[in-house]
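Asks: Could you look at this predicted model? Sequence included:
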Amino acid sequence: MWISPEFKVYLIREFQRLKTEEQAQLGWTAKRELSKINYRIHTDAIRQHLIPAEVTAKQASVIYANEADVLNVAMFGMTAKMWREQNPELKGNIRDYASVNELICLSNMENLNAVFID
């Protein structure tokens, strides 16, 4: 079977482009999974030990956000709000733009903070 050289080059380039795109998507997925590893442990500790039963859902969300910001300041040197104000053109949140190493550190910090809260 004969394939024209132009088509062969096109096919190879398209395959390479798709593989690059796939790797980028996998990298993003891996980063998000890393950021979720200890999140549940952290939020459970906050719910059980820092949020009084009589607070509203809105007040509880402020407590969760404050605890997250403690870790954000320790890791990134700024709160989530400060990051949004400095990066209005970016979608998502500060953790979406963190490196894998930063997310690993953040995940470990969430786990340690949960232990400290307990």
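Replies: Received it, and whenever you're ready, just let me know what you need.
Asks: going forward, measure contacts between C-alpha atoms and count neighbours the same way
Replies: Fine.
Asks: which parts of stretch 106-118 are buried?
Replies: Buried residues in stretch 106-118, defined by neighbour count with 16 or more other C-alpha atoms under 10 Å: 106, 107, 108, 109, 110, 111, 113, 114.
Asks: My guess is the second one contacts residue 41. True?
Replies: Read that as residue 107. No - Residue 107 is beyond contact range of residue 41, at 10.1 Å (criterion: C-alpha atoms under 8 Å).
Asks: put this beside the first:
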Amino acid sequence: MPPPSKSVVKILDSDIRVDSETGYICITDIGNLKDGAGKVHVANWLRASTSILFFRAWEMEHNPGFKGVEFDTFRRESGNNSFRISAKQLADAGASGIFVKKGRWGGTYCNVDWTIHFANWLDPFFYVKTISALRKQSDSLYGRGRLHQRFVKEIARENASESYNLVVHGIKHSLPDKADIMVRRHFGATEADILNIAMWNMTAREWRTKTGIVDPHANMRDFATVEELKVLNALQISLRNLQEDQYTAEEKLLRLCHQANELLIHYCNTPEKAENYQEAKEKRGW
């Protein structure tokens, strides 16, 4: 029985440990469900030639730093009866889908894809039960509606990013060819802050001061709601048109603030959407 402080997923009414930092699942626990021989099942699964092929293919797809040189050796030797390989050897060879925890509550932990592969190798019954448990866990954590919302948000963020690049390109392109690079960056930042003020009533610097976020790659858009990203996308297109018509910064800001308010009302056009938007704002604190 795992300690109560650990995260778990229920499979066949048994607690299967989940590493709280990585979300990786303890396949030793899943192996124990069959006949209590989890370590033996994991070892046999690791040495199977089909498993080695899967490990290599998965790492090539999901691990940018994976070289796969040592895996070629594993693949050639995996057909021999004497072939054995451990999770540590896989990790040392660059595999990111597996790791081992030592100690009383230790075990072999795998990425969800590896976990499903193990359950399928172990037994069709456990395969089906594992998939059902993981799907149930995903729905409880995110909800199917939230998963859809996350997808929509990623698309909206991507569109907003493309529009932002268009805005910055537009203002920089309007400068003389001899304009200093720092001048170009300044104008790009100024235009971006017009958008930020219109959308969130603060500049990027004010946002960092307010939130204490120092990660240079993080920005306000990373924490925006779907509705805000839609509004921002529209504002950036409008700003590009205002640039071409040579409006002053004050005129741009006045027009964009008015448009932002109208669009937010439009996108939060039901009581549920308006309530969710307010809750999101309160949760992030700005």
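Replies: Now that the structure is in, tell me what you want to look at. The structure displayed is predicted, hence computed values, not measured ones.
Asks: Burial check on the counterpart of residue 6 of structure 1 in structure 2, number of neighbours?
Replies: Taking TM-score structural alignment, residue 6 of structure 1 has residue 13 as its aligned residue in structure 2. Applying other C-alpha atoms under 10 Å, we find 7 residues neighbouring residue 13 of structure 2.
Asks: same thing with the one 5 residues further on?
Replies: Neighbourhood size, residue 18 of structure 2 [other C-alpha under 10 Å]: 18.
Asks: Settle this for me: it is touching residue 27, isn't it.
Replies: No - the criterion here is C-alpha under 8 Å, and residue 18 of structure 2 misses it with residue 27 at 9.5 Å.
Asks: OK, contacts around residue 71 of structure 1?
Replies: Neighbouring residues of residue 71 of structure 1 by C-alpha atoms under 8 Å, 6 or more residues apart in numbering: 106, 109, 110.
Asks: 10 Å instead?
Replies: Residue 71 of structure 1 makes contact with 65, 77, 78, 79, 105, 106, 107, 109, 110, 113 under the criterion C-alpha atoms under 10 Å, 6 or more residues apart in numbering.
Asks: Of these, just say which sits nearest to residue 36 of structure 1.
Replies: Among the contacts of residue 71 of structure 1, residue 107 lies closest to residue 36 of structure 1 (C-alpha to C-alpha), at 7.5 Å.
Asks: Skipping its backbone neighbours, what lies nearest that closest one in space?
Replies: With C-alpha to C-alpha, 6 or more residues apart in numbering as the criterion, residue 107 of structure 1 has its nearest non-adjacent residue at 5.5 Å, and that residue is residue 38.
Asks: And that neighbour, what's its match in structure 2?
Replies: Checking TM-score structural alignment: residue 38 of structure 1 goes with residue 163.
Asks: center of structure 1, which residue is that?
Replies: Centroid-nearest residue in structure 1: residue 95, 3.7 Å away (criterion: C-alpha atoms, centre = their mean).
Asks: Roughly how far does the aligned residue in structure 2 for residue 75 of structure 1 sit from residue 132 of structure 2?
Replies: Residue 75 of structure 1 maps onto residue 199 in structure 2, with residues paired by TM-score structural alignment. Distance of residue 199 of structure 2 to residue 132 of structure 2, computed by C-alpha to C-alpha, to the nearest Å: 42 Å.
Asks: Make sure the residue nearest to the centre of structure 1 is actually in contact with residue 105.
Replies: No - using C-alpha atoms under 10 Å, residue 95 of structure 1 makes no contact with residue 105, being 11.5 Å away.
Asks: Where does stretch 251-261 of structure 2 end up in structure 1?
Replies: Under TM-score structural alignment, there's no match for stretch 251-261 of structure 2.
Asks: which residues touch that stretch?
Replies: 191, 193-201, 228, 231-232, 234-236, 238-239, 241-243, 246-247, 250, 262-263, 266.
Asks: picking up where we left off before, so who does the residue nearest to residue 107 of structure 1 touch?
Replies: If you count contacts by C-alpha under 10 Å, 6+ apart, then residue 38 of structure 1 has 44, 104, 106, 107, 108, 109, 110, 111, 112, 114 around it.
Asks: which two from these end up farthest apart in space?
Replies: 44 and 104 (19.4 Å).
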